[in-house]
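Colleague: A predicted structure for the sequence below; I have some questions about it.
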Amino acid sequence: MSVKKLLSQAAALALLSGSVHAHQQMLYTPELLRDSGGTITLKMPFTHPASSGHVMTADAPEAFFSVRKGKKTDLQELLKPIEWTSETGTGPAYEAAVRLRGLGDNVFVYRMAPYYEESEDLYIQQITKTIVNVGSLPTDWDADLGLDAEIVPLTKPYAIYAGGNFTGVVRSQGEPVPFAEIEVEYVNYLPDVETNRFAVEPTIMPPAEAFVTMTIYADANGTFTFALPQAGQWGFAALGVGPKTEHNGKELSQDAMIWVQAHPIVQNPAAKAKP
């Protein structure tokens, strides 16, 4: 069976089995660690990046802002609607062109509107963070923003070697969430930011569908650690950790989402082993 068919079947089985939270709100730009500033474009489909799955239709986000050196900037006016294409079809999404000024961390937060998942008769709302650094100068990457649902990094999310660990704390309004359930996905189909679509072929070959969406749990202090075996971007979604549990008279899962990037180890060909 081909990898593509395996992943497509895995996505379908996940949906039928009720694992609707495998969908993840992306807040994507190709490089989270940059040498210099300038304008970057963030892409924001609500989808399933590990399997190039269905693109969900969500209303305009409730909030979109950045935090840099402690200062919050509203970015709602920069949002533009786009269409995003996956293996299963095309759906609505958003993008924003943002100018990065100076060195340091830029923490982007996207609070999607509650999305109604008909198969489960509930709403999903993910509050997503992506941190883009300029010049390797750390400033805000470990800040607790006091969000309703939030993963606060204990590891720089843009400075991790492939094979290294990412550690974070799941929090709600500044308080740790013990034993939070966290879904982990690898962006296995690289986003093409020029054509607004996922790549046709996956980057890696998962050995089984259990590796498409992996589940871990935080400890009693809300802390978790996950090893990133492959270079690229990884998404962590802590499910139902926010204080709001109802929307339009139905159950609401308010999730914390963060994206991190692992980098390959590049060997120096000029280096010679000592005798």
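Modeller: In hand now; what should we look at?

Colleague: CA only for contacts and neighbour counts going forward, please
Modeller: Fine.

Colleague: The closest residue to N188 other than its chain neighbours: what's it in contact with?
Modeller: In this structure, N188 finds its nearest non-sequential neighbour in A50, 4.8 Å apart by CA to CA, 6 or more residues apart in numbering. Taking CA atoms under 8 Å, 6 or more residues apart in numbering, we find A50 in contact with 7, 185-189, 212-213.

Colleague: sec struct for A50, please.
Modeller: Under DSSP: H, G, I helix; E, B strand; the rest coil, A50 falls in the coil class.

Colleague: quick one: which helix or strand includes A93?
Modeller: Assessed by DSSP states H and E, A93 sits inside strand 89-100.

Colleague: Check E83 too.
Modeller: Short version: E83 belongs to strand 80-86, going by DSSP H and E.

Colleague: Tell me how many other residues surround T39.
Modeller: Neighbour count of T39, defined by other CA atoms under 10 Å: 12.

Colleague: Now do the same for it: helix, strand or coil?
Modeller: T39 is classified as strand under three-state DSSP.

Colleague: Put this next to the first one:
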Amino acid sequence: MFMHQILRFRHSLWLALAVSLTSAAHFQELIPSTELVTDAGSSMLTLDLAFTHPMERGPVMPMGQPVQFGVLTPHGRQDLRASLIPRLESGQAAYRASYPLQQPGDHVFFIEPAPYWEPAEGVMIVHYTKVVVDGFSGGGGWDASVGFPVEIQPLTRPYGLWTGNLFRGLVLRNGQPVPFAEVEVEWRNDGSLTAPADAFVTQVIKTDAQGVFAYAMPRAGWWGFAALLDGEQPMTNPAGVAVPVELGAVMWVRTREMR
């Protein structure tokens, strides 16, 4: 009887660990077809939106209707919600949008997704996400603030990056730096890499006393940075229960091989 209880305990512990591993490292993806538009003849961007675990290539979680989806352009802010087209990714609800980038200058695309209920963690998750696309080498606005409650302000220009470049960012809550905030980092796996152990899936760093973090990206592709902060107010989950909130300030950048 005693041995049976021990085995049940070990099984429960294993299940709890498995749930913990699979429920960690959520990332709201906002991935454009390119980070640099240089040719007027190929200026139609495609932006893919999904809520997933990028390094492990899933599982994908279903997205609700986004609260905000738009872009900051050299001529102001534009609401792009009408351009969202529902799609399925791994059988789960996701979105895609097209955008004709026709002006020189930096374009900051952003999304506030619908809150996502994560029963394994007992929290509602909202990842305020952005990515910068430069138009025709115009530059000038890559560090523009969207005005999200939590946000990463890039201190390194977030495009034109070689593999191995150091990306630096400032984590802000309500416009103020957040010291010692935890930042998760994942590479968007294209299927060419298998992590040798769980510790390699999600890199974990912290901001310094001024709210700044830095990370050198060792491989070409898209990299996601997610600063995770506790929400100041609870939200109601689908069962009508008030639960804690995880706020994520997420930013995507792309590196390319120097060759």
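Modeller: Cool, got the structure. Note that the structure is predicted; figures quoted are calculated from it, not measured.

Colleague: Can you give me the TM-score here?
Modeller: In this superposition the chains share a TM-score of 0.87, using TM-score structural alignment, normalised by the length of structure 2; 238 aligned residues with a CA RMSD of 1.8 Å.

Colleague: what comes up buried for the strand holding E83 of structure 1?
Modeller: Buried residues in strand 80-86 of structure 1, counting neighbours by 16 or more other CA atoms under 10 Å, are found at 84-86.

Colleague: hmm, back to that, mapping onto structure 2, list which of the contacts of A50 of structure 1 remain contacts.
Modeller: Retained in structure 2 by both residues aligned by TM-score structural alignment, their matches' CA atoms under 8 Å are the following of those: 185-188, 212-213.

Colleague: now those as CSV including distance to R101 of structure 1?
Modeller: Shown next, in CSV, are these (distance: CA to CA, whole Å):
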residue, distance to R101 of structure 1
E185, 31
Y186, 29
V187, 27
N188, 31
V212, 37
T213, 36
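
Colleague: Pick the one among those residues closest to P229 of structure 1.
Modeller: Y186 (10.0 Å; CA to CA).

Colleague: isn't the closest one right up against H48?
Modeller: No - in this structure, Y186 of structure 1 is not within contact of H48 by CA atoms under 8 Å, at 9.6 Å.

Colleague: After the helix or strand hosting F108 of structure 1, which helix or strand is next? Please name it.
Modeller: Here F108 of structure 1, judged by DSSP H and E, is contained in strand 104-111. Tracing the chain past strand 104-111 of structure 1, the next element assigned as helix or strand by DSSP H and E is strand 115-117.

Colleague: mean shift between that following strand and structure 2?
Modeller: Here the mean offset of strand 115-117 of structure 1 against structure 2 after fitting is 0.3 Å, by mean CA distance after the TM-score superposition for structure 1.

Colleague: helix/strand/coil for L21 of structure 2?
Modeller: Assignment for L21 of structure 2 (three-state DSSP): helix.

Colleague: on that earlier part again, between the contacts of A50 of structure 1, which is closest to Q24 of structure 1?
Modeller: Using CA to CA, those come closest to Q24 of structure 1 at E185, 8.4 Å.

Colleague: Now do the same contact list for that closest one.
Modeller: 49-50, 212-214, 234-236.

Colleague: I'd like the distance between the closest residue to D105 of structure 1 other than its chain neighbours and A220 of structure 1.
Modeller: The shortest distance from D105 of structure 1 to any non-neighbouring residue, by CA to CA, 6+ apart, is to N133 (4.3 Å). Distance from N133 of structure 1 to A220 of structure 1, counting by CA to CA, to the nearest Å: 30 Å.

Colleague: Can you pick out the residue with more neighbours from the two?
Modeller: N133 (29 against 12).

Colleague: can you pull out the helices in structure 2?
Modeller: Counting by DSSP state H, one finds helices in structure 2 at the ranges 2-23.

Colleague: I figured T156 of structure 2 hits N165, correct?
Modeller: No - with contact defined as CA under 8 Å, T156 of structure 2 does not reach N165; the gap is 9.4 Å.

Colleague: Just list the residues touching M124 of structure 2, thanks.
Modeller: Here M124 of structure 2 is in contact with 115-118, 235, 237, 243-246 (criterion: CA under 8 Å, 6+ apart).

Colleague: quick one: what's aligned to the residue nearest to D105 of structure 1 in structure 2?
Modeller: Mapped onto structure 2 by TM-score structural alignment, N133 of structure 1 lines up with D134.

Colleague: so that match makes contact with L36?
Modeller: Yes - in terms of CA under 8 Å, D134 of structure 2 counts as a neighbour of L36; the distance is 5.0 Å.

Colleague: Need the overlap of contacts for those two.
Modeller: Common neighbours of D134 of structure 2 and L36, counting by CA under 8 Å, 6+ apart, are Y159.

Colleague: need the contact list for N189 of structure 2.
Modeller: N189 of structure 2 touches 54-57, counting by CA under 8 Å, 6+ apart.

Colleague: can you count the residues close to the residue lying closest to G139 of structure 2 once chain neighbours are set aside?
Modeller: Beyond its immediate neighbours in the sequence, the residue positioned closest to G139 of structure 2 (CA to CA, 6+ apart) is G105, lying 4.6 Å away. Using other CA under 10 Å, the number of residues around G105 of structure 2 comes to 21.

Colleague: thinking G105 of structure 2 is in contact with F136, fair?
Modeller: Yes - counting by CA under 8 Å, G105 of structure 2 touches F136, with 6.8 Å between them.

Colleague: number of nearby residues for the aligned partner of P229 of structure 1 in structure 2?
Modeller: Superposed on structure 2 with TM-score structural alignment, P229 of structure 1 falls opposite P218. For P218 of structure 2, the count of nearby residues is 14 (other CA under 10 Å).

Colleague: Who wins on neighbours among the contacts of A50 of structure 1?
Modeller: Y186 leads the contacts of A50 of structure 1 on contacts (other CA under 10 Å) with 28 neighbours.

Colleague: which residues touch it?
Modeller: 49-50, 212, 232-235.

Colleague: just checking, T215 of structure 1 touches F179?
Modeller: No - with contact defined as CA under 8 Å, T215 of structure 1 and F179 do not form a contacting pair (12.0 Å).

Colleague: Can you add distance to A197 of structure 2 and neighbour count and give the contacts of M124 of structure 2 back as a markdown table?
Modeller: What follows is these, written out as a markdown table (distance: CA to CA, whole Å; neighbours: other CA atoms under 10 Å):
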| residue | distance to A197 of structure 2 | neighbour count |
| --- | --- | --- |
| P115 | 30 | 22 |
| Y116 | 28 | 20 |
| W117 | 28 | 19 |
| E118 | 24 | 16 |
| M235 | 34 | 18 |
| N237 | 33 | 19 |
| V243 | 32 | 15 |
| P244 | 30 | 19 |
| V245 | 29 | 24 |
| E246 | 26 | 21 |
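
Colleague: Of those residues, which ones are shared with structure 1?
Modeller: Those retained in structure 1, by both residues aligned by TM-score structural alignment, their matches' CA under 8 Å: 115-118, 235, 243-246.
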